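[1] need coordinates for the following:
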Amino acid sequence: MPVSSVATVVAASPAQAAEHFARRLSLETDCADVHDAMQSGTVDFVLLDVRGPNAYLRGHVPGAINLPHRQITAETLAAWPRDALFVVYCAGPHCNGADRAALKLATLGRSVKLMLGGMTGWADEGFAFAHGSEPGTPSATTAA
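    From the prediction side, this is the model:
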């Protein structure tokens, strides 16, 4: 019987798969989980929009603070407790700004998760954006 392209490489054992996916979940979150936390009032993380200020002004996830990845330093993080969990996002899957921010945060000894999908993922979920220079609340529009 022929073997498909899927099965050509043998699947990991269930234990290996559990370890792999648990590790991924320790490093990533998604837009729906961030949105749910905000809606329920259980925001136990700092949401950072790591794009430039002009992109942030045009639209951002409500409640996100703008801290471009190039500006992440021990000094700019001093306002938050050492044990704060940061969640970072950028434009979307085509952008590595969130990865750069996550690397900087981790290198500075900070806990961090990447919000998968970024602005693109947020829009795909149909969630509203805030506009302007403040973290803000959702606007009536659903596109950035």
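
[2] from now on I want contacts and neighbour counts done on CA atoms only, so please keep to that.
    Fine.

[3] in the chain, which residue is closest to the centre?
    Centroid-nearest residue in the chain: M115, 2.0 Å away (criterion: CA atoms, centre = their mean).

[4] which SS class is that one?
    Classification of M115 by DSSP: H, G, I helix; E, B strand; the rest coil places it in strand.

[5] check contacts around it.
    Neighbouring residues of M115 by CA atoms under 8 Å, 6 or more residues apart in numbering: 28-31, 34, 87-89.

[6] go through these and say which is closest to E19.
    Lowest distance from E19 to the contacts of M115 (CA to CA) belongs to E28, with 14.4 Å.

[7] quick check: the closest one vs L116, distance?
    In this view, E28 and L116 are 7 Å apart by CA to CA, to the nearest Å.

[8] what's the answer for Q16, then?
    To L116, Q16 is 23 Å away according to CA to CA.

[9] neighbour count: the two, which is higher?
    L116 (21 against 11; other CA atoms under 10 Å).

[10] and this one, please, so the two structures can be compared:
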Amino acid sequence: MSNVTAVPAAPSAEALKHFEDEFTFETDCSDVHAAAQSGGFDFVLLDVRSHQLYNEGHLPGAISLPHGKIIASKLEAYPQDTLFVTYCAGPHCNGAARGAVRLAKLGRPVKIMAGGVTGWLDEGYSLERALEPA
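    Predicted structure coming up:
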């Protein structure tokens, strides 16, 4: 018996609910890219890394707001039902989740973009550099 099979898989009905529910918590690089290519976002894309990393390269259309700086006053310009999508460096980083927690605590709808910058680059998409420092 391997470590893979040592714990049995969930019953199919439970697995279905679990995997369907994941889509309410996250999106992926391809879907974010498609939204950007369609002419605009119907969400706010937040780069929750440091301003320095944002300036070195970020997803097109992203706003720099480090996760530790997410507070109510920074969100006042956005209607309460605005969906925020957070991303960070990649799967090795928990900044996107930290940002999502802060947004959820403020009562804001939020999803994480799975893969972060690493996933974005792996998909073959390019980054923008900041024209003016964030």
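
[11] please state their TM-score.
    Once superposed, the chains reach a TM-score of 0.92 (TM-score structural alignment, normalised by the length of structure 2), with 132 aligned residues with a CA RMSD of 1.4 Å.

[12] out of the contacts of M115 of structure 1, list just those in helices.
    Judged by DSSP state H, the contacts of M115 of structure 1 include 31, 34 as members of helices.

[13] got the contacts of M115 of structure 1 as TSV, with distance to T42 of structure 1 and neighbour count columns?
    As requested, these are arranged in TSV below (distance: CA to CA, whole Å; neighbours: other CA atoms under 10 Å):
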residue	distance to T42 of structure 1	neighbour count
E28	18	15
T29	15	17
D30	15	18
C31	15	23
V34	10	18
V87	14	26
V88	17	31
Y89	19	32
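
[14] return the member of the contacts of M115 of structure 1 nearest to Q71 of structure 1.
    V88 (13.4 Å).

[15] okay but that closest one is in contact with R51, surely?
    No. Counting by CA atoms under 8 Å, V88 of structure 1 does not reach R51; the two are 9.8 Å apart.

[16] quick check: closest non-adjacent residue to A72 of structure 2.
    L106 (6.7 Å; CA to CA, 6 or more residues apart in numbering).

[17] what about the one you found, neighbour count?
    Counted with other CA under 10 Å, residues neighbouring L106 of structure 2 total 14.

[18] check the alignment and tell me where it lands in structure 1.
    For L106 of structure 2, the aligned position in structure 1 is occupied by L108, per TM-score structural alignment.

[19] quick one, what contacts A104 of structure 2?
    V110.

[20] mean shift between the host helix or strand of it and structure 1?
    Using DSSP states H and E, A104 of structure 2 sits within helix 95-105. Compared with structure 1 after fitting, helix 95-105 of structure 2 deviates on average by 0.5 Å (mean CA distance after the TM-score superposition for structure 1).

[21] for that helix, which positions count as buried?
    Residues of helix 95-105 of structure 2 classed as buried: 95-103 (neighbour count, 16 or more other CA atoms under 10 Å).

[22] same check on stretch 55-75 of structure 2?
    Neighbour-count burial for stretch 55-75 of structure 2 flags 55, 58-60, 62-67, 70 (criterion: 16+ other CA under 10 Å).

[23] so how far is it from its chain's centroid?
    11 Å (CA atoms, centre = their mean, to the nearest Å).

[24] same check, this time on stretch 6-21 of structure 2
    The mean C-alpha position of stretch 6-21 of structure 2 is separated from the chain mean by 24 Å, CA atoms, centre = their mean.
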